[in-house]
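> Pasted the sequence and its predicted model underneath.
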Amino acid sequence: MERPEFKKMMAEARAKKISAIVCYRLDRISRNIGDFAKLIEELDGLNVSFISIKEQFDTSSPMGRAMMYISSVFSQLERETIAERIRDNMHELSKTGRWLGGTSPTGYKSEEVKDVTIDGKIKKACMLEIIPEEADIIKQIYKVFLETNSLTKTETYFIQNGYKTKNEKLFTRFALRNILTNPVYMIADEDAYHYLIENDVDLFAEKIDFDSKRGIMAYNRTIQKSGKANQMRPMDEWIVAVGKHAGLIKGTEWIKVQE
């Protein structure tokens, strides 16, 4: 419902500029039954017809409206089934401790290493490699924050000293906070192990894997919704493994920063 063109269409409907909305399939409008029901109710109030070419619903009859809602329920079921399948895949991939792709965190670059077989399918496996000059910046960020205990003062320090992000921009408090809360930098040592156990994460590693060298891979950390800032999940929903990459910050220091 937050899509720009969708909002534009609804604004025109409310301004009485259109008499009908035509779509190819019902799920092109929405796969959420709650959103869809509100939409149809609003269109009824605006005297705007809703037409789906594929399903050929007759919304003027009770049976037609019932069939439309039933179809919407199945669309939502399909969306949730796909999401569940993605979560299951993520669960399996997390056991490998590999980087799953996306923008590499500051301090690292993503290197393709080999293929892995997950759920009978071959997938590309990547590993994080340290970028020395960026890794030095990460260590400095943690050092300054632990000294000042302030995001604002840390931001001021990095602006005044001309430090730049991966994208050649000045560090903001938001960027610094993301770095300071990212477990990818934490060295997998004994302190890290006990911290993760105490916070009930879904841990795919044994105590022996915490070798005081490698870093932590935490998956399923954020709730991502279109048009909204990512929200952090509680730690007991995280999926955690010891990564293949080298960690940068001692467990005690990383934990102190979180506190």
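Yes, it's here. Numbers count the residues shown, from 1 in each chain.

> Please count neighbours and contacts with C-alpha atoms only from this point.
Will do.

> all helices for the stretch 1-150 of the chain, in order.
Using DSSP state H, counting those that start in this stretch, the helices of the stretch 1-150 of the chain run over 4-14, 33-45, 62-94, 132-148.

> Any chance of JSON lines for these, columns distance to Ile187?
Output for these, formatted as JSON lines (distance: least, C-alpha to C-alpha, whole Å):
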{"stretch": "helix 4-14", "distance to Ile187": "43"}
{"stretch": "helix 33-45", "distance to Ile187": "44"}
{"stretch": "helix 62-94", "distance to Ile187": "17"}
{"stretch": "helix 132-148", "distance to Ile187": "12"}
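
> Structure two is appended below for comparative analysis:
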Amino acid sequence: MSLHACLYCRVSTEEQSREGFSILAQRDRLMAFCRAQSWDVAGIYVDDGHSGAKLDRPALSRLRQDAKTDLFQLVLVWKVDRLSRKVAHLAALVDEFDRAHVAFRSVTEPFDTSHAAGRAFMQMLGVFAELERENIRERSALGIRKRVEQGFVHGRPTMLGYRFVEKGKLEVDPASAAVVRWIFGQYLAGVGTLRIAQHLINGVSGLQTEVVYREFRHVSAHSVRDRISWILKNPIYAGYAAIGDDLYAGRHEAIIDLTTWQQAQAQIQSRQNIPNRAHASRYLLTGRIICGQCGARMFGYRQPNRSPEARHIRPYYEYYCCRSNSGFQGRNWTCDNWGVKREHAEEVVLGALRGLAVEGIPGRAAPSLPEDPFTADLSRRRQELQASLGQAERRQRNLFRAIEEAPDLDAAVLSRVRELAEEQKRLALELAVVEKALRNGGPGLSRPEVERLLQDVPRILDAAGHDQIRELLRTFVRRVVVTPVERPSKGHSRLFPKEVTVEFYPL
């Protein structure tokens, strides 16, 4: 009975171009070897263009499955590195074949895996195959870097604004290049990447409709945003060829001048340095606005506009919501004062501040409030810290007295003194943070400074940016109280009329 053998052939694209070691050449030599040995060929498995460093290859996966079905008794390759270029993978495959009672043999390398010496020799061949693979990778990386240093772009990324004319060479596409310049212009004007993506999806006047439609209309806004971020960071648009963090003068024409690209990178860096809760600064009254029903603080909240007709005009509705009504941080729904519209509350507060500056109107006295649970927790924590700090100071004084009476005390006592000093420092820092949170601001200015700042309030409100106005409010406004005026029998509590009262710090 003749032996049934399967033939395995593999070549990567790079090996074929470098050595001319084609699939056809391997198959012919393996077939000739089988004829010389009078073996039957049970199957031919071919992986064309697959790396020998990975086991995830279509033909190899089929071969491994067929080995378990007694379809053949021998796996035949031209060279060991055709099966794998990694010793660990090679040993695992041979062990798998052994369990299936399938032998493994190479035409050009004499070994027999049926005994220990043959398996050891096979693994030595695998070591050299893996070494050759590492050398190939190093030579490939060196060749890629050399081409990039010469100004060629590595790979063929999808480049909006360019066309690939040949390997590594780019040519500007005027229509799509205009889209790239528009993206950079919008970003430097302060528009966020998600808003830019929404504009592109909805269409932009002045840009070729076909380009925008082809590139952006059938993609989600978040996917377009990711692509815009990639465009903004890509030095290829500034005329560079890049590999890793290294930039080299490219052979292609730049779409964006170097100054614009550098400004975009600075803008990206500055936006990345904003804390995670920076969006809270959209709400001018955060930290000052309080529910007049339960005394809890209110927080900024925005709700998507679900109207298809008005969504493109106003994507969100914004409110200040009571924490005791919203289930915030696990709180119970103990308050029916849902909140107030952001525009209404901020309009009332800014009007009151303008009245204080222009007419000297001090604002109405805020109604008496229940104790805010948040403030109550801070007060209890302050008492605990003050007691702990006093106790640490007393222990330290006792240790100092003991050291004076017995200067030859051991190092453990001195170590305890240092520990108490560190504990006092930690407690003092935490106490300062708690007291600042309880004070929650205040002018902190002299009377003449306050008067000069009040004179500038109308100009600041008319010309300053959002952050400056927010700081101005924090300087003068002690708290803003939102109280329901009346309670209709039907309807959501957010629809109740609200009275907004502003209380300023004493001047």
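Ah, there it is. Since the model is a prediction, treat every value here as computed from it, not as a measurement.

> one step back: export the helices of the stretch 1-150 of the first structure to a markdown table and tack on mean neighbour count and distance to Val184 of the first structure?
Below are the helices of the stretch 1-150 of the first structure laid out as a markdown table (neighbours: other C-alpha atoms under 10 Å; distance: least, C-alpha to C-alpha, whole Å):
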| stretch | mean neighbour count | distance to Val184 of the first structure |
| --- | --- | --- |
| helix 4-14 | 13 | 34 |
| helix 33-45 | 15 | 37 |
| helix 62-94 | 15 | 13 |
| helix 132-148 | 15 | 11 |
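
> So for Ile118 of the first structure, which of those helices sits nearest?
helix 62-94 (6.8 Å; C-alpha to C-alpha).

> Where in the second structure does that closest one fall?
Aligned by TM-score structural alignment, helix 62-94 of the first structure falls on residues 116-148 of the second structure.

> what does stretch 30-50 of the first structure give?
Under TM-score structural alignment, stretch 30-50 of the first structure corresponds to residues 84-104 of the second structure.

> still on that earlier bit, between the helices of the stretch 1-150 of the first structure, which one is closest to Ala175 of the first structure.
Among those, the nearest to Ala175 of the first structure by C-alpha to C-alpha is helix 132-148 (10.8 Å).

> By how much does the match of helix 62-94 of the first structure deviate from the first structure on average?
With mean C-alpha distance after the TM-score superposition for the first structure, stretch 116-148 of the second structure departs from the first structure by a mean of 1.3 Å once superposed.

> roughly how far apart are the most far-flung residue of the first structure relative to its centre and Met67 of the first structure?
Distance from the C-alpha centroid of the first structure peaks at Ser61, with 41.8 Å (C-alpha atoms, centre = their mean). In this view, Ser61 of the first structure and Met67 of the first structure are 10 Å apart by C-alpha to C-alpha, to the nearest Å.

> go on, Tyr185 of the first structure?
52 Å.

> Would you check that Gly43 of the second structure makes contact with Ala5?
Yes: between Gly43 of the second structure and Ala5 there is a contact under C-alpha atoms under 8 Å: 7.4 Å.

> Which one's more surrounded, those two?
More crowded of Gly43 of the second structure and Ala5, by other C-alpha atoms under 10 Å: Ala5, with 23 against 16.

> Setting the sequence-adjacent residues aside, check what's closest to that one.
Using C-alpha to C-alpha, 6 or more residues apart in numbering and skipping residues adjacent in sequence, the residue nearest Ala5 of the second structure is Leu74, 4.6 Å away.

> Next up, the contacts around that neighbour.
3-6, 102-105 (C-alpha atoms under 8 Å, 6 or more residues apart in numbering).

> Please convert those residues to JSON lines, extending it with distance to Glu215 of the second structure.
Shown next, in JSON lines, are those (distance: C-alpha to C-alpha, whole Å):
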{"residue": "Leu3", "distance to Glu215 of the second structure": "58"}
{"residue": "His4", "distance to Glu215 of the second structure": "54"}
{"residue": "Ala5", "distance to Glu215 of the second structure": "52"}
{"residue": "Cys6", "distance to Glu215 of the second structure": "48"}
{"residue": "Val102", "distance to Glu215 of the second structure": "53"}
{"residue": "Ala103", "distance to Glu215 of the second structure": "54"}
{"residue": "Phe104", "distance to Glu215 of the second structure": "51"}
{"residue": "Arg105", "distance to Glu215 of the second structure": "52"}
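
> Tell me the spacing between Leu71 of the second structure and Ala103 of the second structure.
Separation of Leu71 of the second structure from Ala103 of the second structure (C-alpha to C-alpha): 12 Å.

> Identify the residues contacting stretch 31-51 of the first structure?
Contacts of stretch 31-51 of the first structure (C-alpha under 8 Å, 6+ apart): 1, 13-14, 16, 18-23, 29-30, 57-59, 69, 72-73, 75-76, 79.

> List the buried residues of stretch 156-168 of the first structure.
The neighbour-count check on stretch 156-168 of the first structure (16 or more other C-alpha atoms under 10 Å) flags 157-158 as buried.

> what sits up against that stretch?
Identification of contacts with stretch 156-168 of the first structure by C-alpha under 8 Å, 6+ apart yields 106, 137, 170-171.

> and Ala42 of the second structure, helix, strand or coil?
The three-state assignment at Ala42 of the second structure reads strand, by DSSP: H, G, I helix; E, B strand; the rest coil.

> From what I see, it and Tyr8 are in contact.
No: counting by C-alpha under 8 Å, Ala42 of the second structure stays clear of Tyr8, with 11.2 Å between them.

> Between those two, which has more neighbouring residues?
The residue with more neighbours, out of Ala42 of the second structure and Tyr8 and counting by other C-alpha under 10 Å, is Tyr8; that gives 24 against 15.

> nearest spatial neighbour of the more buried one, skipping sequence neighbours?
Nearest to Tyr8 of the second structure is Tyr45, by C-alpha to C-alpha, 6+ apart, at 4.8 Å.

> so who does the one you found touch?
With C-alpha under 8 Å, 6+ apart, Tyr45 of the second structure has these contacts: 6-9, 59-60, 62-63.

> quick one: it is in a strand?
Yes: membership of Tyr45 of the second structure in a strand is supported by three-state DSSP.

> What span of the first structure is whatever helix or strand Gln383 of the second structure lives in aligned with?
Secondary structure assigned from DSSP states H and E places Gln383 of the second structure in helix 373-405. Counting by TM-score structural alignment, helix 373-405 of the second structure falls onto no part of the first structure.
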